[in-house]
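Novice: here are the coordinates; sequence isn't available:
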């Protein structure tokens, strides 16, 4: 499980697709931080503190984590091809 932590204002400011604004207008419901409280996972495998790093750095950390802990290079190639078998 992955967790993100960060100030609501930072998350909303980085929202390039306007999801937070749509949630505020009621177009999205059950949206964490807008109409429901965000519940942090009890024991996440990785936490990304988005207040303190760039989006690119966050993506790099997640990618590194996946490569090291979950997927082998062979599995990544299979997923890129759309198969679940290497």
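Specialist: Great, that's in hand. Note that the coordinates shown come from a computational prediction; the quantities given were computed from them, not determined experimentally.
Novice: from here on, just use CA atoms for contacts and neighbour counts.
Specialist: OK.
Novice: and the longest helix that the chain contains, what's buried?
Specialist: Using DSSP state H to define each element, the chain has its longest helix at helix 55-65. Going by neighbour count (16 or more other CA atoms under 10 Å), the buried part of helix 55-65 is 58, 62.
Novice: structure two is appended below for comparative analysis:
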């Protein structure tokens, strides 16, 4: 139950102050796609590139978050919705701190991704759809999850027994089948430059 005795405190140091000292425009780069699509790999490579450019970033990864903040959540539809809600709130705080925050989550439902988008200003959310065919993701299967899902060992597995809703209008659409990671990274960096985030 939410308390009625909570008051929002405004800070004297603003988001604009924090971002101007970093010489960048804060934003959420929301990488979404099937398990094995390459989200984490590309997000890691983008963050590395930004770091080398002297930019201030933080990467939130699905598995890592479930080791701490969201370790109490399972993979039911309700828990997945709550997982993304919490991540959205954390990402919003990072944006307020002036950072470029990268997130790598399957985030299968469009309404959940839209909910995160609505937490921040219009220009502070960039949906990056890592579009990799299911058969390619299954061939990669870096964690052996598809094999377990096909054997019925993992219920509610996205792409097999649970749906994935592809973004309708992502800001960045990466078709990640037989494409070098460097090429994917360059696409994201060029978007950030073109729209003056960096």
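Specialist: It's in. Quantities reported herein were computed from a predicted structural model and do not represent experimental measurements.
Novice: circling back to that earlier point, so what touches the longest helix of structure 1?
Specialist: Helix 55-65 of structure 1 is contacted by residues 46, 48, 50 when judged by CA atoms under 8 Å, 6 or more residues apart in numbering.
Novice: restrict the residues you listed to the buried ones and give me that as a PyMOL selection.
Specialist: Buried residues among the contacts of helix 55-65 of structure 1 (16+ other CA under 10 Å), as a PyMOL selection:
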select buried, resi 48+50
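Novice: need the contacts of helix 55-65 of structure 1 in a markdown table with secondary structure and distance to residue 13 of structure 1, can you?
Specialist: Below are the contacts of helix 55-65 of structure 1 laid out as a markdown table (DSSP: H, G, I helix; E, B strand; the rest coil; distance: CA to CA, whole Å):
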| residue | secondary structure | distance to residue 13 of structure 1 |
| --- | --- | --- |
| 46 | strand | 23 |
| 48 | strand | 17 |
| 50 | coil | 12 |
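Novice: with distance to residue 21 of structure 1 added, can I get the contacts of helix 55-65 of structure 1 in JSON lines?
Specialist: Formatted as JSON lines, the contacts of helix 55-65 of structure 1 follow (distance: CA to CA, whole Å):
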{"residue": "46", "distance to residue 21 of structure 1": "27"}
{"residue": "48", "distance to residue 21 of structure 1": "23"}
{"residue": "50", "distance to residue 21 of structure 1": "19"}
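Novice: OK, contacts around residue 151 of structure 2?
Specialist: For residue 151 of structure 2, counting by CA under 8 Å, 6+ apart, there are no contacting residues.
Novice: residue in structure 1 paired with it?
Specialist: Correspondence of residue 151 of structure 2 to structure 1, assessed by TM-score structural alignment: residue 25.
Novice: do the same with residue 128 of structure 2
Specialist: Using TM-score structural alignment, residue 128 of structure 2 pairs with residue 2 in structure 1.
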